[in-house]
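*Asks:* Make a model of this:
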Amino acid sequence: MTNQRTRKSILFALATSAVAATLAAPAQAAPAGAPSLRWKPCADAPARECADLSVPVDYRAPDGPRANLAVSRLRTDHPEARRGTLLLIPGGPGGSGVSLLERKGADIREKTGGAYDVVSFDPRGVGGHGSSLADCGLDKDDLEISHFIPWPGPDGDISENVVRARRIADACARDGGPLLRSFTTANEVRDIDLLRQALGERKLSVYGVSYGTYVAAQYAQKHPDRTDRVVLDSSGDPDPARVARGWLANMAVGVEDRFPDFAKWASAPGNPDRLADTPVAVQPMFLALAAKLDASPRTFADGHQLTGNRLRMGLLQTLTSREGFAPLAKLIRAARDTTGELTVPDVLPLAVSQHDAAVRTATICNDVAWPKSLPAYRRAVAADRVRHPLTAGMPVGVMPCAFWKDEPADKPGRITSQGPSNILMLQNLRDPNTPHSGALKMRAALGERARLVSVDSGGHGAYLANGNACGDAAVSEFLKTGQRPAEDIVCH
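*Replies:* Presented below is the predicted three-dimensional model:
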């Protein structure tokens, strides 16, 4: 998920790109036969409008069962400047576009001068107002966040992960039904095109963040004639052989890219939550504490435990945003320096929800076939633990996808350089979730279709998220005028 915050940055120079800057016509009524949207003021925010979009559960059987997607819209406040619709595609899989619009829509509308009606949606199973919910009926213990994510045992043993992954896959096969089997990137692309028709737009401009960049890139690849301006914020490697499993594996690199920011902060003189005297001392301290908690977990006042893996998972969550540094440091200090019950807050929710677990698991397992060899997983975990000790082998661990019952209905599409030159990429140099090295693979795949603006910052999500004026200006200017940098640039 993307966090929104601000700070100062450097000067930015834009050059005119080949993308046209002509104003688009106002949206027309949806064509005959297109799905309809019945807009009404959102119950929790009358300034925004809400509607439901009905989509086929199975596009091969369009007259069969249907699912509802929650849609939300913030209309332009300058109708005379309206260019079209900007669709926000959330991350995840499992992120809420309705929530993304709530957090970011007004800022985007302001920064783009009212050039767009800003629209977003909750993908299948996410469960916004009136939309269809997913559920695998998982056991409570399997929803505990450091169990749901495949952290190995203290010595790298994956036996418990294997049992849990098989149990989750069996539960999803038993309880998920056709809706769960429909959670794929290909179907999200199809749903977006139905939404475009319902909005009465010939073309959509698109902003995708995190996993949403992959969805956006796939939409632009499949429908180049239906995309206007495309922004990819925090991209992963789009290689079909690296989709899903490769994204998770890349997090080991991303965490190592980002950890020095935390170490510098945590060793700064005058910091009341200081953990060490020097940045280089922070990592061994953290690893030693995690190992200690592996052997002797601490207990919070409500009874749940702080294990070594829960601390490691807390680090991953914290590194996405600088705002999490202080709470994590307070937890580390309490776990390291006190005895008895922990009285500081945990940095993680206790568990993921049933529908979050279902959407995230099903999408990555339905999109691509995962390896089945358990010895191969054991070897990968053993090697990755040595190479990347902060993540302890988790990013290459065994997921429920290793035991998934269904083969992918669609092969992952290949992102290529064939298509209009209308894509702008924005990427933090030190992103723990979608590392810069993975984004370079997306950039290479797109060729001259894209320009890349790299931001000298840490955290996950860059546009209107970390206060880098250079990166923010690049995206806002592109969305307003179609201008991009003449070549890839770095914003310091």
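
*Asks:* CA atoms for contacts and neighbours, from now on please.
*Replies:* Fine.

*Asks:* Tell me how far the longest strand along the chain lies from the chain's centre.
*Replies:* Ranked by residue count, the top strand of the chain under DSSP state E comes out as strand 45-56. Relative to its parent chain, strand 45-56 has a centroid offset of 22 Å by Cα atoms, centre = their mean, to the nearest Å.

*Asks:* And the contacts of it?
*Replies:* 35-42, 62-75, 130-131, 191, 194-195 (Cα atoms under 8 Å, 6 or more residues apart in numbering).

*Asks:* same thing with stretch 247-259?
*Replies:* 236-237, 316, 319, 388, 390-391, 395-396, 430-436, 438, 458-459.

*Asks:* Centre-most residue in the protein?
*Replies:* Gly91 (3.1 Å; Cα atoms, centre = their mean).

*Asks:* before we go on, could you also do this sequence so I can check it against the first one:
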Amino acid sequence: MATTRSSARQVSPRGRRIAAALLVSTLGGTTLAACSADAKDSQPAKVSGQNVSETAGEVEITWGTCPAPAGGQPRDPHLACGTLEVPLDYRDPDGTKIDLAVSRLSTAQPGKRRGVLLLNPGGPAVGGLGMPETMASTLPKSVLDRYDLIGFDPRGVEHSTPQSCGLQDPSVPGLFPYPAADGSITKNVARAKADAKQCADTVGEDLRHYNTANTARDMDRIRQALGEKKISYWGQSYGTYLGAVYRSLFQDRTDRMVLEGNVDPTKVWANQVAGTWGKGMADRFPDAARVAAAQAGTLKLGTDVAEVTDTYLALADRLDRTPTEIPGASVSLDGAMLRNMTYALLLHNDTLPMLTKFWRAADNLSRGTTTAADIAVLTEAFAAPPASPGIPADNQATMFMALTCGDAEWPHDVDGYAARTTADREKWPLTAGMPANIWACAYWDKPAEATAKIVKDGPRNTLILQNRRDNATPWEGAVGLHKSLGDGSAFVGVDNGGHSVYGAGSDCADKATVGFLTTGHLPDKDVHCTDVTQK
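*Replies:* Okay, the predicted model is just below:
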């Protein structure tokens, strides 16, 4: 499954660490894009509804100021935001309407402008209003001259008619079903059933329409509102699946597409979780273990990868059996929290040193030998993220379930989950059977529509970027996506760890990306980049 992530280009290392941990994953006066370069922000963009089954009437956005981000971080003063009304259910275009929050950073230059580059940071269920200003800080002038950057909060997420099940535990990591220390899934079954019932009782059947196919249809409404015949797109993590679905539904409206950190569209979502997460962690974990082993004298976690791994597994087991209170915090550290924090800090290379210090602090805590330095590390790691005004605390967790449960039906047999969890614990001890365990999706309503079919071949307009050791969306997902898209895609693989490819240390990958966006040229054959330097 694509997991929640904070882009390496979006926040500081500390912010990335906290955001990744708490959103976990599995998985930044602009001109009007449709008008002249000196158009006013207050001017609405209007285009006639185009001849697609789900379109009726005019589509418009009136641009103005953007909502304040969490924590009061400053916005780029040139970023404009607006709201677009779309149907909740595209099969009933005159029925209930919901709002989409859209942002725009006009950067393209007259005479060089190609169009718009629509952006999605992944998740599932991460908001994207700030992504244009984030990407503008890292993209070269050659790209910015050609595209106005467009962000949006996907339907149901943050400022786009945010949904809430009223979950008692509002965090996404709280949904991850780690078995008990003895491998039992009894409590996981009860939690899955309770979460599904809570959403059914609170939101009801409307939640079934918050799926990826409808989000892709929303993207086409954004295209219409911007007055564009086609859109280019950059999707990260879960956003790669969203992009593949859009490309399949609207092939003639897709220009250039970059997909980074990829999901296999044939495994959505139960098989993506159970089939890749264990191996993804096993492939990525040694990168952090080597960092720890290099500091064996101070961290005392082991002198090589094998020793560090054994220390970590013993620590996780100890915390499974005896959770330990963190001094000065309102939570106890248990095995699930250890694994979730490890998963989050593996997403980026520059957080690996912090991860090894966290392991040391957690090990000392579990043994009752905590130092002041350990407390500082633990306190920072578990600091609460800033709240977003007006956004329900459980918004991402709610939408995480809506998308992963609503895109495709999951197995319903409890005994089957128990058997698969036991086998998974044995094969992939780092994830302790969690990926194969039962999720709320086992008790979810049947999806509102069939799983989107990905169209093979078609226009050769998609660049797939993938790291070899990505614990969130492993290498195999990109290979599966490339196979699904066939000759319509080109593949750039990088011998690197972590979830970000562009701007993460490979000039080879960066040049392929910039070259494609500026010239439309895709490599004639698969490219494997080995020129990684850590930044």
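
*Asks:* Buried among the contacts of strand 45-56 of the first structure? Need that as a selection in PyMOL.
*Replies:* Those of the contacts of strand 45-56 of the first structure that count as buried under 16 or more other Cα atoms under 10 Å are selected in PyMOL with:
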select buried, resi 35+36+37+66+67+68+69+70+71+72+73+74+75+131+191+194+195
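
*Asks:* so of the contacts of strand 45-56 of the first structure, which ones are in strands?
*Replies:* Among the contacts of strand 45-56 of the first structure, the members falling in strands (DSSP E) are Lys40, Pro41, Cys42, Arg66, Ala67, Asn68, Leu69, Ala70, Val71, Ser72, Arg73, Leu74.

*Asks:* for the third one, what are its contacts?
*Replies:* It stands for Cys42 of the first structure. By Cα under 8 Å, 6+ apart, the neighbours of Cys42 of the first structure are Arg48, Glu49, Cys50, Ser72.

*Asks:* Return the residues in contact with the equivalent of Asn211 of the second structure over in the first structure.
*Replies:* Superposed on the first structure with TM-score structural alignment, Asn211 of the second structure falls opposite Thr184. Listed by Cα under 8 Å, 6+ apart, the contact set of Thr184 of the first structure reads Ala362, Thr363, Ile364, Asn366, Asp367.

*Asks:* So Thr184 of the first structure versus Glu407 of the first structure, what's the distance?
*Replies:* 12 Å (Cα to Cα, to the nearest Å).

*Asks:* joint contacts of those two?
*Replies:* Joint contacts of Thr184 of the first structure and Glu407 (Cα under 8 Å, 6+ apart) are Asn366.

*Asks:* thinking again about what came up before, any chance of the contacts of Thr184 of the first structure in CSV, plus neighbour count and distance to Asn309 of the first structure?
*Replies:* What follows is the contacts of Thr184 of the first structure, written out as CSV (neighbours: other Cα atoms under 10 Å; distance: Cα to Cα, whole Å):
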residue, neighbour count, distance to Asn309 of the first structure
Ala362, 27, 24
Thr363, 24, 25
Ile364, 22, 23
Asn366, 26, 27
Asp367, 24, 28
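
*Asks:* Which residue ranges of the stretch 201-350 of the second structure form helices?
*Replies:* 212-225, 238-249, 270-293, 296-299, 305-321, 335-345 (DSSP state H, counting those that start in this stretch).

*Asks:* scratch that, the stretch 1-150 of the second structure is what I was asking about
*Replies:* Going by DSSP H, counting those that start in this stretch, the stretch 1-150 of the second structure shows helices at 13-23, 131-136, 141-144.

*Asks:* Map Pro124 of the second structure across to the first structure for me.
*Replies:* Pro124 of the second structure maps onto Pro93 in the first structure, by TM-score structural alignment.

*Asks:* ok, now which ones touch that match?
*Replies:* Per Cα under 8 Å, 6+ apart, neighbours of Pro93 of the first structure: Tyr211, Gly212, Val359, Arg360, Thr363, Ile364.

*Asks:* The residues you listed: which two are farthest apart?
*Replies:* Distances among the contacts of Pro93 of the first structure were taken as Cα to Cα; the most separated pair is Gly212 and Val359, at 14.0 Å.

*Asks:* List just the nearest of the contacts of Pro93 of the first structure to Pro272 of the first structure.
*Replies:* The closest of the contacts of Pro93 of the first structure, once distances to Pro272 of the first structure are taken by Cα to Cα, is Tyr211, at 35.8 Å.

*Asks:* what ranges do the strands span in the first structure?
*Replies:* Using DSSP E, strands in the first structure cover 40-42, 45-56, 66-74, 84-89, 116-121, 204-209, 227-233, 298-299, 305-306, 423-430, 450-458, 489-491.

*Asks:* what's near enough to touch Ala108 of the second structure?
*Replies:* Here Ala108 of the second structure is in contact with Arg114, Gly115, Leu144, Asp145, Arg146, Tyr147, Asp148 (Cα under 8 Å, 6+ apart).

*Asks:* The fourth one -> the first structure?
*Replies:* Residue correspondence to the first structure (TM-score structural alignment): Asp145 of the second structure is matched to Gly114.
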